[in-house]
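S.K.: the following comprises the amino acid sequence and a computationally predicted model.
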Amino acid sequence: MEPFRSLTQMVNSLRVRNYRRRVAVVCPNDPHTEYVIIRALREEIAEFLLVVDVGHQELARHMQCASPDFVHIYEAGSPDEAAALAVQLVRTGVADILMKGLINTDNLLRAVLNKENGLLPPGGILSHVAMAQIPLYHKLLFFSDAAVIPRPTLDQYRAIIHNDVGLCRKLGCVEPRIALLHCSEKVSEKFPHTLSYMQLRDEASQGAFGPVFMDGPMDAKTACDAHSGEIKGLSSPVVGNADILIFPNIESGNVFYKTITLFGDADTAGMLTGTIAPVVVPSRSDSGNSKFFSLVLACLAGTQND
């Protein structure tokens, strides 16, 4: 399988499979979520289980009338109850994917992380992966963590990398090139994450993450621009050709995410990883396109090994 080169190619791949993933949507009460549902129905890539709370059934019924075979409504007494019910639908195999609508992320995550009835396996680590199609970069770019883990520990870095590498492979990138990001190439005790990077590189060289290329610390420009690496005298399969960027903290990852969308005209997608099924938790400020492509990413993440 060749790696996907564009978000449109990902959509087309789902369409030709002729198999709709079942998506449980919590509180689909806002225009962006409605847009995602209607577009996915038009593209014939998903079936929806709309879990609505009291007083918000009208929009769901409108969407059901438009596509009665592929839209099903479940009612709950409150947003928290809707989140719990949607998680249960995923846990029991009625749905394949969980998606956030108009509900506070913290409320949804309480249901996802519930120790008895949630979606995170015992001892698992929840993380977030984003993917971007940037006009001036030659392939899709993955990066973590821009949304969940504030300052990864060594174990959390391992989980993030395992999760991201697994997703890359499902999308056809069998030997991902991973850049461990910092503001320079120097390892220093002043920046403990650079010491973690050295440990991760050693583990990668011993096969801990399967077939990958891993290098760092390096800055984002070096990771994505070969000329910058040449000027610095750096030679690595990762330099100028990264598939995955690993950020040292949530601030830098989130700033990168918001910057490439605002100033770089990037289209993005994102999802939670580490859970037993894909979870789409878009930001309130994400565009309708971003939320749609996030659902596409989750559908492919759950389909590739079928």
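M.R.: That came through fine.
S.K.: when you work out contacts or count neighbours from here on, use the C-alpha atoms and nothing else.
M.R.: Fine.
S.K.: check which helix or strand the closest residue to G229 other than its chain neighbours maps to.
M.R.: Leaving out its chain neighbours, the residue that sits closest to G229 by CA to CA, 6 or more residues apart in numbering is T222, at 5.3 Å. Taking DSSP states H and E as the definition, T222 sits inside helix 220-224.
S.K.: please apply the same query to E34.
M.R.: Remark: E34 resides in helix 31-43, with elements defined by DSSP H and E.
S.K.: kindly report the same for S290.
M.R.: Using DSSP H and E, S290 falls in helix 288-303.
S.K.: and the contacts of that helix?
M.R.: Helix 288-303 is contacted from outside by 7, 10-11, 14, 21, 32-33, 35-36, 39-40, 46, 96-97, 99, 167, 170-171, 267-271, 277-280, 282, using CA atoms under 8 Å, 6 or more residues apart in numbering.
S.K.: other residues contacting the next helix-or-strand element following the helix holding T222?
M.R.: Going down the chain from helix 220-224, the next helix or strand is helix 226-232, by DSSP H and E. With contact meaning CA under 8 Å, 6+ apart, helix 226-232 is reached by 221-223, 235, 239-241.
S.K.: next secondary structure after helix 226-232?
M.R.: Next element after helix 226-232 (DSSP H and E): strand 244-246.
S.K.: and that next one, what does it pack against?
M.R.: Here strand 244-246 touches strand 141-144, strand 177-181, going by 3 or more CA pairs under 8 Å, 6 or more residues apart in numbering; DSSP states H and E.
S.K.: comparison target below:
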Amino acid sequence: MKEKKHPFPVDEPADIQVHHHTRFHSLLKACSGKPPLVTAVVHPVDETALGAASDAKEEGLITPVLVGPERRISEAAMKGGIDISGWKIVNTRHSHEAAEKAAALAAAGEASAIMKGSLHTDELLAPIVAHASPLLTGRRLSHSYVIDTAGYHKWLIVTDAVVNIDPGLREKADICRNAVDLWRSFNTSGEDPKIAVLAAIEFVNPRMAATLDAAALCKMADRGQIQGCIIDGPLAFDNAVSSEAAEQKGIRSAVSGDPDILLVPNIEAGNILAKQLTFINHADAGGVVLGAKVPVLLASRADSLRTRLISCALGVLFRDAGKSR
């Protein structure tokens, strides 16, 4: 019997991607010499939350103001071996009150950013988005993951994967605007960022709302309703990030293969995409919520040290960019 030939040799060499983390270090370097961001750290009652604040303080990125039950904060610091002597602590009874007090500090100009501690994101944001909140700007709040992965040639923003569950056209327009503002805060190229509006397919299908929204966003950009960016969509993920995939499908696009921002159709798509990049591809990533008068820095207990520092560095750069706007 003739031996079957395999299309690939058994000892085929491994595919390797190299991640140098140069963008991460460049981001921290861009913050060097800038004053730290006075940051209300909300309900930091465990070692992870306090450690995140301590690491960012060590790097000169933030001056933490700890907002929460003082006894629990002190116990967590002692347990984690974290020296918080000299740190300002604003005592509250519980996490709800901590979120409210942090928002009040930001509204009064006593904090330039709000940072998530040991509480849920919706609880943290509740007093910020409350009716008549002084932190509202008239723009929808949205979250941006700023990601550096070995499989892509530059920083990539994925939005929104945390705040807006099923955004409509008006919300997506604000999500674009927020992402553009964030991109400009750390990018000095002088060019307009490219936004790929993602969907399952690259054609407009009346039965798929994401494709209709994508087409409308493109026309809004053409008419100046969304400014300072280049938008194209609908684009499936492959023909958004790969110019070769786009060419094979006959797509001519100024965005394909080179997007700076991926606008996802809903929170599930965004959350899965961002976490796949961070947990499987081991990408560096930071998360910021924009749309309020101050940035909100998000980090979860599963996040790496790089993720926490990127979030804080983005907050510093966004503050300074705001001064020149």
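M.R.: Yes, it's here. The structure displayed is predicted, hence computed values, not measured ones.
S.K.: any idea how far S26 of structure 2 lies from S32 of structure 2?
M.R.: 10 Å (CA to CA, to the nearest Å).
S.K.: ok, the residue lying closest to G253 of structure 1 once chain neighbours are set aside - contacts?
M.R.: Leaving aside its sequence neighbours, G253 of structure 1 sits nearest to A146 (CA to CA, 6+ apart; 4.3 Å). Shown in contact with A146 of structure 1 (CA under 8 Å, 6+ apart): 128-130, 247, 249-255, 257.
S.K.: residue in structure 2 matching A146 of structure 1?
M.R.: The alignment partner of A146 of structure 1 in structure 2, by TM-score structural alignment, is A161.
S.K.: for that match, give its distance to W87 of structure 2.
M.R.: 32 Å.
S.K.: same thing with T63 of structure 2?
M.R.: 8 Å.
S.K.: which one's more surrounded, these two?
M.R.: Taking other CA atoms under 10 Å, T63 of structure 2 and W87 do not tie; T63 has more neighbours (22 against 11).
S.K.: helix, strand, or coil at the more buried one?
M.R.: strand (DSSP: H, G, I helix; E, B strand; the rest coil).
S.K.: surely it touches V38?
M.R.: Yes: contact status for T63 of structure 2 versus V38: in contact at 4.7 Å, counting by CA atoms under 8 Å.
S.K.: overlap in contacts of the two?
M.R.: Contacts common to T63 of structure 2 and V38, judged by CA under 8 Å, 6+ apart, are absent.
S.K.: where does stretch 231-247 of structure 1 end up in structure 2?
M.R.: Against structure 2, stretch 231-247 of structure 1 falls on residues 248-264 (TM-score structural alignment).
S.K.: what's the end-to-end length of that stretch?
M.R.: 23 Å.
S.K.: and stretch 71-87 of structure 2, what's buried?
M.R.: Neighbour-count burial for stretch 71-87 of structure 2, with 16 or more other CA atoms under 10 Å as criterion, is recorded at 73-74, 76-77, 84.
S.K.: kindly report the same for stretch 282-298 of structure 2.
M.R.: 283-298.
S.K.: find me the equivalent region of that stretch in structure 1.
M.R.: The aligned range for stretch 282-298 of structure 2 is 265-281, by TM-score structural alignment.
S.K.: okay, how far is it across the matching stretch, tip to tip?
M.R.: 21 Å.
S.K.: one more: stretch 68-81 of structure 1?
M.R.: Note: stretch 68-81 of structure 1 ends 24 Å apart using CA to CA.
S.K.: who touches it?
M.R.: Under the criterion CA under 8 Å, 6+ apart, residues 26-27, 41, 46-54, 57, 60-61, 63-64, 82, 85, 103, 107-108, 111 lie in contact with stretch 68-81 of structure 1.
S.K.: of the residues you listed, which belong to strands?
M.R.: Per DSSP state E, strands hold the following members of those: 26, 46-53.
S.K.: among these, name the buried ones.
M.R.: Among these, the ones that count as buried by 16+ other CA under 10 Å are 26, 46-53.
S.K.: okay, those residues in TSV with distance to I231 of structure 1 next?
M.R.: Below are these laid out as TSV (distance: CA to CA, whole Å):
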residue	distance to I231 of structure 1
V26	50
A46	47
E47	51
F48	51
L49	53
L50	53
V51	54
V52	56
D53	57
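S.K.: mind picking the two most distant members of these?
M.R.: By the measure CA to CA, A46 and D53 form the most distant pair in these, at 21.9 Å.
S.K.: picking up where we left off before, what about the helices and strands packed on strand 244-246 of structure 1, which gets the closest to P211 of structure 1?
M.R.: The closest of these to P211 of structure 1 is strand 177-181. By CA to CA, the value is 9.5 Å.
S.K.: roughly how far apart are the equivalent of V112 of structure 1 over in structure 2 and R184 of structure 2?
M.R.: Residue pairing (TM-score structural alignment): V112 of structure 1 is matched to I128 of structure 2. According to CA to CA, I128 of structure 2 and R184 of structure 2 sit 24 Å apart.
S.K.: more neighbours: which of the two?
M.R.: Applying other CA under 10 Å to I128 of structure 2 and R184 shows that I128 carries more neighbours, namely 25 against 18.
S.K.: return the residues in contact with that one.
M.R.: Shown in contact with I128 of structure 2 (CA under 8 Å, 6+ apart): 103, 134-136, 292.
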